[in-house]
Structure formats: C-alpha cells, structure tokens
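S.K.: give me a 3D structure for the following:
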Amino acid sequence: MKQLLQLCQQEEKKLHQLSQQKNASQQRLLEIAQQQQQLSSMVSQYHAYPQQCANPLLMQNSVQMINAIQPLQKKLTRQKILLEQEHQRVDKIWRSQLGRQQGINWFYQDRLKQRQAHINKQEQKQMDDLACRYQLK
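M.R.: Below is the predicted model of the structure:
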C-alpha cells in the first residue's frame, strides 16, 4: 500500500513538471506572437513612410529597414513552428501522464476502500463474537 502511495506521488510530480513545461511553452508562444505583431507593425510603418513624403533618402532607409526586419520575421516564424510542435508533443505527453496519474490514483483509492471495508468487516465480526459471548453467559 505504501509503494502504491509513493507511485501516486511520483506520478503527481511528473504531471506537475509536465504542466510547468506546457505552461512555459505556451508563454513562449505568446511572446513570439507579440514579437511577430510588433515586427509586422514596424514593416507597415516603414511602408507608409515613403508614401507620406517623397524624400529619396527616407525611401531608401525604409527599404533597408524592411529588408533588415524580414529575416527576423522569418526566424520568428521558424521558432514559432518548432515551438508549436514542441508544445503539441508536451501536451500529448501531459495528457497521457494525466490519464496514467488518474488511473493509478483511482486504483489506490479503490484499494483504500477495499482495505477499509475489510477492516470494518473484521471489526463487525469481532463485535458480533463479543456480543455472542456475553449473550451466552
């Protein structure tokens, strides 16, 4: 029974660790989405600058900035794809671990109930035996 309780505790720890990993990857995905949004906003702004004034130097700077931002956008997109795959992998493991942990916990609780029922039965038998002895005297 003690080993089963220890197993329940170990499985709970594993589930907790996986939950932390899952939350961390979700947080990182949100950060990447924010960064992508910021870069897209910057590109939009740089596209708008040359249209506002026809200064050739400003147009050249805008094009250079857009060209500098595009590799960052591609890098973030690759990171996001990889992170989404990792998040899905961790989520799958977490779901599996959750099922395992719940199954072991259910088994442990069932064993506790069976044990308590057995103890109750033994106590009732002892009480019946004592009642029978006192009744015969």
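
S.K.: every contact and neighbour count from this point should use C-alpha atoms.
M.R.: OK.

S.K.: how far is stretch 61-77 from where the chain is centred?
M.R.: When distances are taken as C-alpha atoms, centre = their mean, to the nearest Å, stretch 61-77 is centred 32 Å away from the chain's centroid.

S.K.: flag every buried residue along that stretch.
M.R.: Of the residues in stretch 61-77, 62-63, 66, 69, 73, 76 count as buried by neighbour count, 16 or more other C-alpha atoms under 10 Å.

S.K.: tell me which residues touch the residue most central in space within the chain, please.
M.R.: A centroid search over the chain (C-alpha atoms, centre = their mean) returns residue 22, at 3.0 Å, as the residue closest to the centre. With contact set as C-alpha atoms under 8 Å, 6 or more residues apart in numbering, residue 22 has these partners: 87, 90-91, 94.

S.K.: run this one through as well so I can compare:
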Amino acid sequence: MKQLLILCQQEEKKLGRLGNQRADAQTRVTENHKQRQAIDNMLNEYHGSSSHRVNPLLLQNNANLLSTLKPLQNKLDKQEVLLQREHQRMDGLWRRQLGRQKGLSWLYEQRKSEQRKAIDAQEQKQLDDLSSRYQNQG
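M.R.: Model prediction:
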C-alpha cells in the first residue's frame, strides 16, 4: 500500500513536469506566431509603401528590407511547424501521463477502501465475539 502511494506521488510529479514542458512548448509556439505575424505586417507595409515611393534610394532601401525579411519569414514558417510538432508530442506525453496518474490514483483509492472495509469487518467481528461472550457469561 505504501509503495502504491509513493508511486502515485511520483506519477503526480511526472505529470507536473510534463505539464510545465507542455506549457513551455505552447509558449514557444505562441511567441513564434507573434514574430511571424510581425514579419507579415512589416512585409505588407513595405510592399504597400514601395509602390508609392519614387525616390530611388527609398525604393532600394525597401527592396533591401524586403529581401532581408523574406528569408526570416521562411525561417519562422519552418520553425513554427517544428514547434507545433513538439507541442503536439508534449501534449500526447502529458495526456498519457495523466491517464496513468489517474489510473494509479483510482487503484490506490480502491485499495484504501478495500483495506478500510477489511478493518471495519475485522473490528465488527471482534465486537460480535465480545458481545457473544458477555451474553454467554450473563
């Protein structure tokens, strides 16, 4: 019984660690998405503004900026896919661990209940035995 309780506690700790890792993975996905959104906004802004500019230097600066942002956008796209996969992997691990932890907790509670019932039955038997002795003596 004691070992089952220790196992339950260990599984609870594992679940907590996996929950933290799962949350961290989600945070990385969210941060990457925000960066990707910012790059998209900048690209849209510079695409729109480049057609209105007639100054060759400003057009060149816009072209340079666009050529710098495009590879960054592609990198963030690839990174987003990897981060989402990692998050899905961590979510799967967390869900499996949750099932394991819940199952062990249920088993522990069942055993504890069975043990309580056995102790209650034993105590009741002792009380019945004592009661019958007193009745036989009296």
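
S.K.: before we move on, the earlier item: any idea how far the residue nearest to the centre of structure 1 lies from residue 125 of structure 1?
M.R.: To residue 125 of structure 1, residue 22 of structure 1 is 52 Å away according to C-alpha to C-alpha, to the nearest Å.

S.K.: do residue 45 of structure 1 as well
M.R.: To residue 125 of structure 1, residue 45 of structure 1 is 85 Å away according to C-alpha to C-alpha.

S.K.: before we move on, the earlier item: mean per-residue distance, the strand or helix carrying the residue nearest to the centre of structure 1 versus structure 2.
M.R.: Residue 22 of structure 1 belongs to helix 2-52 when assigned by DSSP states H and E. Helix 2-52 of structure 1, aligned to structure 2 and superposed, deviates on average by 0.7 Å (mean C-alpha distance after the TM-score superposition for structure 1).

S.K.: what's the answer for stretch 71-86 of structure 1, then?
M.R.: Relative to structure 2, stretch 71-86 of structure 1 is 1.0 Å off (mean C-alpha distance after the TM-score superposition for structure 1).

S.K.: wait, residue 50 of structure 1 touches residue 61, no?
M.R.: No - under the criterion of C-alpha atoms under 8 Å, residue 50 of structure 1 is not in contact with residue 61, lying 9.3 Å apart.

S.K.: what sits against residue 57 of structure 2?
M.R.: Residue 57 of structure 2 neighbours (C-alpha under 8 Å, 6+ apart): none.

S.K.: state which helix of structure 1 is the longest.
M.R.: helix 56-136 (DSSP state H).

S.K.: what angle do it and helix 2-52 make?
M.R.: 160 degrees (axes from the mean of the first three to the mean of the last three C-alpha atoms, to 10 degrees).

S.K.: any idea how far residue 27 of structure 1 is from residue 88 of structure 1?
M.R.: 14 Å.

S.K.: do the same with residue 43 of structure 1
M.R.: 25 Å.

S.K.: of the two, which one has the most company?
M.R.: Set side by side, residue 43 of structure 1 and residue 27 show more neighbours around residue 43, with 19 against 12, by other C-alpha atoms under 10 Å.

S.K.: what lines up with that one in structure 2?
M.R.: When structure 2 is aligned by TM-score structural alignment, residue 43 of structure 1 is paired with residue 43.

S.K.: so who does the nearest residue to its match once chain neighbours are set aside touch?
M.R.: Closest residue to residue 43 of structure 2 apart from its sequence neighbours, by C-alpha to C-alpha, 6 or more residues apart in numbering: residue 66 at 6.6 Å. For residue 66 of structure 2, the contact set (C-alpha under 8 Å, 6+ apart) comprises 43, 46-47.
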